[in-house]
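Novice: Got a predicted model here, sequence first, then my questions.
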Amino acid sequence: MTEETKYTEDNIRSLDWKEHIRMRPGMYIGKLGDGSSADDGIYILLKEVLDNSIDEYVMGAGKTIDVSIQGQKVIVRDYGRGIPLGKVVDVVSKMNTGGKYDSKAFKKSVGLNGVGTKAVNALSGYFRVESTRDNKSASAEFEQGELKDENFLEETSRRKGTKVSFVPDETIFKNYKYRSEYVEKMLKNYVYLNPGLTIIFNGEKFYSEDGLKDLLSESIPEEDRLFPIIHLKGEDIEVAITYSKAQYSEEYHSFVNGQHTVQGGTHHAAFRESIVKTVREFFGKNYEASDIRKSIVSAISIKVMEPVFESQTKTKLGSTDMGGKLPTVRTYILDFVKRQLDNYLHRNPETAEKIQRKILQAEKERKDLSGIRKLAKERAKKASLHNKKLRDCRIHLGDVKKERNLESTLFITEGDSASGSITKSRDVNTQAVFSLKGKPLNSYGLTKKIVYENEEFNLLQSALNIEDSMEELRYNNIVIATDADVDGMHIRLLLITFFLQFFPELIKEGHLYILQTPLFRVRNKKETIYCYSETEKREAIQKLTGKPEITRFKGLGEISPDEFKYFIGENIRLDPVMLDKETGIEEMLSFYMGKNTSDRQEFIIENLKVELDILEEK
């Protein structure tokens, strides 16, 4: 019998601020990641620093923010009021310290709990803050939250404001790199939400005059819009609405106090409800909500006094009221949309007519699909009881109160051997596997009917839980895991076509990835190195002494489950699938997936020449 574990005063330990953040980073910045996903921790660190500079702009101090990312070092410089010089160290290293507790100074700011920059400080291998005001300057340098150096200048000619430099800690963020596409999207959102603000990122200028209207213009090309963007503004609310000709599902961009609430919340739900209510009352018809919202592309931004979010990363609003004596969030949004959208539709009858035609078309399609939809749902329900295609995980994206919900991942694999390897080596808490049987159908040019008629597409839609909207999406990361051969590439292309055709916002919102798997294993008796390219293979051969054994992996099925866990664990390498902003979805799909054209043949020949040139160089 084992001796009973002693539980005394010695077992009780208080962590100081930085120890707690470093021990439980997920509580403060969501998931860690390596930079391949927009919600990885390195971007949250940047966001936390930027939020303070944005709040300065909102308070009327400083119209420009400079952002520089060179390699792993990030520098954010604003020209606001500057941190009070005697508090420079406290503001970045003492919990619950900050100006935002004084509501006179910051009325509707994002960061209200004084945690943001402290988390950045604690999770950075190098962190420096410098504040300039009244021709004086103070700075402090930290390492993993520990103060290393402090300076005070009585005289300086520097412009007032705050400059924060940091390098995320490599012991916490493994093999990370900043992707400029994600940084640019974040910065664009900031300027859309703050018209008149200029952000300069590595020399490139971002600026917006028309706010959310500019956001939708960027999100949906003009040729894909059913009608010009409806842009409505109030004191604490801004809304932009149009419909897409090219996509089936709903797409929303929602913000609170400048924070992108990617998981929605009370304001998002009220906005969806208000559109349905207004349209029904305007036409005097009790149209189905899903028919009204089908193909909508829209954005909403509200400002709330002391917002309550459901997590530290502020991705979902929990507040039910606007603050003070103002009405509830729901009532405020319903009243605004009802009044403003109704007025707009009366003044623009041609837009109203296009909306009504779109609703009637959606209604017809829904009725045409109703029989097959019912059969498909029954089939999916039966399949889910003994679904061999889906091996689910325990934590899903909708579990916002669970710490690892942002890590929820669905691997889409081909064949039994590959899915078997992933299934045996996955993390059952956050990683699910969906197994394809052979090549999926080329869905280009087909209607939504095919999603229900084709068993694999129907079960995949059911597994993701995205039939009606992205609201209930079950996995944050959807990862296509196919062999790196011609067949595997073709399956990737067919799956990307399916998502682009029917669920493009999955790609727009950064949920779709390609899994990188090693091409070679190089090993000797002491060490094994997995290589993802010829260059990595050459480096591994040089590193390992003697004559290392080299194995070329031909397919995922060849990789044993014991090895596979290294490729889908903390060292996972993912390539995000991103849309070209210059090209409409319809145009892109017809080029790549439509009938063979001379344009496409020329494109392939040109790119083959480039590949051959690369091979000749080697």
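Specialist: Nice, I can see it. Numbers count the residues shown, from 1 in each chain.
Novice: C-alpha only now, for contacts and for neighbours.
Specialist: Noted.
Novice: show me where the stretch 401-550 of the chain has strands.
Specialist: Ranges of strands within the stretch 401-550 of the chain are 409-414, 431-436, 477-481, 512-515, 520-523, 528-531, 549-552, based on DSSP state E, counting those that start in this stretch.
Novice: can you give me the strands in the stretch 251-400 of the chain?
Specialist: 251-256, 259-260, 296-302, 390-391.
Novice: now those in CSV, with mean neighbour count and distance to residue 186?
Specialist: Converted to CSV, the strands of the stretch 251-400 of the chain look like this (neighbours: other C-alpha atoms under 10 Å; distance: least, C-alpha to C-alpha, whole Å):
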stretch, mean neighbour count, distance to residue 186
strand 251-256, 25, 12
strand 259-260, 22, 9
strand 296-302, 23, 15
strand 390-391, 20, 34
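Novice: ok, residue 60 to residue 281 distance?
Specialist: 40 Å (C-alpha to C-alpha, to the nearest Å).
Novice: hang on, I meant residue 608
Specialist: 57 Å.
Novice: Pipe the strands of the stretch 401-550 of the chain into TSV and attach mean neighbour count and distance to residue 316 per row.
Specialist: Formatted as TSV, the strands of the stretch 401-550 of the chain follow (neighbours: other C-alpha under 10 Å; distance: least, C-alpha to C-alpha, whole Å):
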stretch	mean neighbour count	distance to residue 316
strand 409-414	26	20
strand 431-436	24	23
strand 477-481	25	18
strand 512-515	22	21
strand 520-523	20	42
strand 528-531	18	39
strand 549-552	14	45
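Novice: can those strands go into CSV with extra columns for distance to residue 32?
Specialist: Below are these laid out as CSV (distance: least, C-alpha to C-alpha, whole Å):
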stretch, distance to residue 32
strand 409-414, 14
strand 431-436, 16
strand 477-481, 14
strand 512-515, 17
strand 520-523, 27
strand 528-531, 22
strand 549-552, 31
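Novice: Indicate which one of these is closest to residue 36.
Specialist: Nearest of the strands of the stretch 401-550 of the chain to residue 36, taken as C-alpha to C-alpha: strand 512-515 at 8.8 Å.
Novice: for stretch 459-469, how far is the first residue from the last?
Specialist: Stretch 459-469 end-to-end distance (C-alpha to C-alpha) = 16 Å.
Novice: List the buried residues of that stretch.
Specialist: Buried residues in stretch 459-469, counted by 16 or more other C-alpha atoms under 10 Å: 459-467, 469.
Novice: Second structure for comparison follows:
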Amino acid sequence: MAENVDYNDDSIRSLDWKEHIRLRPGMYIGKLGDGSAYDDGVYVLLKEIVDNSIDEFVMGSGRTIEVTMSDHKVSVRDYGRGIPLGKVIDCVSKINTGGKYDSKAFQKSVGLNGVGTKAVNALSNFFTVQSYRDGRTKIAEFEKGELTRDEPEKETSQRNGTAINFIPDDTIFRHYRFIPEFVENMIWNYVFLNSGLTLNFNGKKYLSERGLYDLLVRNADAENLRYPIIHLKGHDIEIAMTHGQSYGEEYYSFVNGQNTTQGGTHQAAFREAVVKTIREFYDKDYDAADIRASIVAAIAIKVQEPVFESQTKTKLGSQNVGPDGPSVRTFIGDFVKRELDNYLHKNSATAEALKARILQSERERKDIAGIKKLANDRAKKASLHNRKLRDCKIHFDDNHERKQDTTLFITEGDSASGSITKSRDVQTQAVFSLKGKPLNCFGLTKKVVYENEEFNLLQHALNIEDGIDNLRYNNIVVATDADVDGMHIRLLLMTFFLQFFPDLVKAGHVSILQTPLFRVRNKKETIYCYSDEERRNAIAKLGNKPEITRFKGLGEISPDEFGLFIGKDIRLDPVFLKDANIKALLEYFMGKNTPTRQQHIVNNLRVEKDDESVNPLIAENLDSVELPVAS
């Protein structure tokens, strides 16, 4: 029976704005994280600031935005109208204060809630705002939302605009760092959606002339496209689409410039409209899965007063494009029906190539139908008592506040999975145990996913057979030993994901678990080290010949210790895929050109004299993909 606690006037508390944000940051910026995942809160902080500058550009003020970033600090300078000088402090420190409640000033803005910049302020150790307006300037400085410096207005020769600098609070974002690749993707999306905008990021200039067409050029394997990119633009809507050679569906969706990574009503309407239009154009009742197989598409719409399913605005919930406008489904459906149908009638070569791709998908689907049914039946039976999967209770496709934390660790062997299983958070962390090295699936068809029991069970554990819309775990973490065999297993798993489910990698769901290589301790203190440099620093700190343990495999780490490395201080190396030709990349590293790879390793062999160890430096020609390699 619960303890009887007095409930009276003293039980009621009123928090001021910054106290509430700092007490419940997840309500405002989603998951906290350390910057190792694309959807971690530190990137939401940056996005909230840049969004305001984008809104200025959309309203016709300021064609250039400058973003400067180090591991822990961000500066954003735009050349818009500048915050009215008398309201500079209010706009960054008073909830429900801003210009976006005036629909005439910001008709189709992302930030409608008057919270974004205030959340950045409250969650930063250091925050400054400076407005330049009509020859005068005003600057204010804060620490964790508290005003620490309020300078009077003075004259300036600077151009109009706003400059904001902030350093996130490292007591909230523990061990965080900004990863430039995640920010670069964000920057590219901004320029793709705003033709005419120039965005300078750490001295490099980003701009786009063709909008979503350029987005697909950058993100799709250009050499493997089945037909030229179809690019359609209308009032408050833009679409680009094509079909490639890879499996699955890949979408980039946006609302008012916001990247809706979890889709929503607009993405669902687009998928439905494409199927309906193509069926009517060819007068054939093609299976929807055959039409959408291998599709790569981007859609951007503008909605007045959009409704998102959370403050982080990653999924659109609006049913209508405006208070008096049509439904999102009707708006997109009518546009796709009219414009895509016209395009296919005018471009017969593209229409024929699209039809050929659909028929190929149909043949492939029928070819694996028999083995797929048997494999699914086996998977259903295995799911009742799947010894490979130690599941958790909360999943990414649940309606639960902790769903962003859901993680699947993929381990090698029973010893490693045993340590993780005993120390994991059973609410959000699951473990999938491999029996050894998985099959090298490069060059094989998707039939192998169903024929290979291990791949089939992994596919079902992730729930990605029909795409990643119903993905069960937000974070897929490859947890292998930091040795040659462990790195080989990483490459084999990455080949599986890139060959059959590349959207998992492109969406930032896959990462590599860092585990300590050394334990350095004396009677008073224990330090876990993830590199030789950290080991040397630990020895220098503890002095007097401390005990040093070299961990050779995950199975050597006790469950009690392992709990320290997969909790709030977990270290992850995200796997990036950018500007890559996946087929060429996999062919080089996983194909039959063994002599070429052997010579590459010999030419790039590196000797670490301090540590008397030899490491193959395999990443030199991997500019497009970064697969973290243990020291």
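Specialist: Arrived safely, thanks for sending. Predicted model, so just to flag it, every value in this text is computed and none were measured.
Novice: List the contacts of the equivalent of residue 563 of structure 2 over in structure 1.
Specialist: Structural alignment (TM-score structural alignment) places residue 563 of structure 2 against residue 565 in structure 1. Going by C-alpha atoms under 8 Å, 6 or more residues apart in numbering, residue 565 of structure 1 touches 422, 425-426.
Novice: Give me the subset of the residues you listed that lies in helices.
Specialist: By the criterion of DSSP state H, membership of the contacts of residue 565 of structure 1 in helices covers 422, 425.
Novice: would JSON lines of the contacts of residue 565 of structure 1 with neighbour count be doable?
Specialist: Formatted as JSON lines, the contacts of residue 565 of structure 1 follow (neighbours: other C-alpha atoms under 10 Å):
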{"residue": "422", "neighbour count": "27"}
{"residue": "425", "neighbour count": "20"}
{"residue": "426", "neighbour count": "21"}
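Novice: circling back to that earlier point, among the strands of the stretch 401-550 of structure 1, which comes closest to residue 47 of structure 1?
Specialist: strand 477-481 (20.7 Å).
Novice: can you tell me which strand in structure 2 is longest?
Specialist: In structure 2, with assignment by DSSP state E, the single longest strand is strand 124-133.
Novice: on average, how far is that strand from the matching bit in structure 1?
Specialist: By mean C-alpha distance after the TM-score superposition for structure 1, the fitted strand 124-133 of structure 2 averages 0.5 Å away from its aligned residues in structure 1.
Novice: Can you tell me which of the contacts of residue 565 of structure 1 is nearest residue 157 of structure 1?
Specialist: Within those, the smallest distance to residue 157 of structure 1 is 56.6 Å, found for residue 426 (C-alpha to C-alpha).
Novice: counterpart of the closest one in structure 2?
Specialist: Residue 426 of structure 1 maps onto residue 424 in structure 2, by TM-score structural alignment.
Novice: Distance-wise, check its match relative to residue 559 of structure 2.
Specialist: Distance, residue 424 of structure 2 to residue 559 of structure 2, using C-alpha to C-alpha: 9 Å.
Novice: Equivalent analysis for residue 322 of structure 2, please.
Specialist: 54 Å.
Novice: what's the neighbour count on the aligned partner of residue 406 of structure 2 in structure 1?
Specialist: Correspondence of residue 406 of structure 2 to structure 1, assessed by TM-score structural alignment: residue 408. Neighbours of residue 408 of structure 1 under the rule other C-alpha atoms under 10 Å: 23.
Novice: now do the one 10 residues further on
Specialist: Residues near residue 418 of structure 1, counting by other C-alpha under 10 Å, number 23.
Novice: For it, which non-adjacent residue is spatially closest?
Specialist: Nearest non-adjacent residue to residue 418 of structure 1, counting by C-alpha to C-alpha, 6 or more residues apart in numbering: residue 557, 4.3 Å away.
Novice: and the one you found, what does it touch?
Specialist: Residue 557 of structure 1 sits in contact with 417-421, where contact means C-alpha under 8 Å, 6+ apart.
Novice: looking at these, which has the most residues close by?
Specialist: residue 419 (26 neighbours).
Novice: Residue 162 is in contact with residue 77 of structure 1, correct?
Specialist: Yes: counting by C-alpha atoms under 8 Å, residue 77 of structure 1 does reach residue 162; the two are 5.8 Å apart.
Novice: Those two: who's more crowded?
Specialist: residue 162 (26 against 23).
Novice: Just tell me which of the strands of the stretch 251-400 of structure 1 ends up closest to residue 577 of structure 1.
Specialist: Of these, nearest to residue 577 of structure 1 by C-alpha to C-alpha is strand 251-256, at 17.8 Å.
Novice: how close does the closest one sit to structure 2?
Specialist: Looks like 0.3 Å for strand 251-256 of structure 1 (mean C-alpha distance after the TM-score superposition for structure 1).
Novice: what angle do that strand and strand 296-302 make?
Specialist: 0 degrees (axes from the mean of the first three to the mean of the last three C-alpha atoms, to 10 degrees).
Novice: tell me what strand 251-256 of structure 1 is packed against?
Specialist: strand 296-302 (3 or more C-alpha pairs under 8 Å, 6 or more residues apart in numbering; DSSP states H and E).
Novice: and the strand it packs on, what does it pack onto?
Specialist: Strand 296-302 of structure 1 packs on helix 212-219, strand 237-243, strand 251-256, helix 266-283, going by 3+ C-alpha pairs under 8 Å, 6+ apart.
Novice: 10 Å instead, please
Specialist: Where contact means 3 or more C-alpha pairs under 10 Å, 6 or more residues apart in numbering; DSSP states H and E, strand 296-302 of structure 1 is packed against helix 180-193, helix 212-219, strand 230-233, strand 237-243, strand 251-256, strand 259-260, helix 266-283, helix 329-347.
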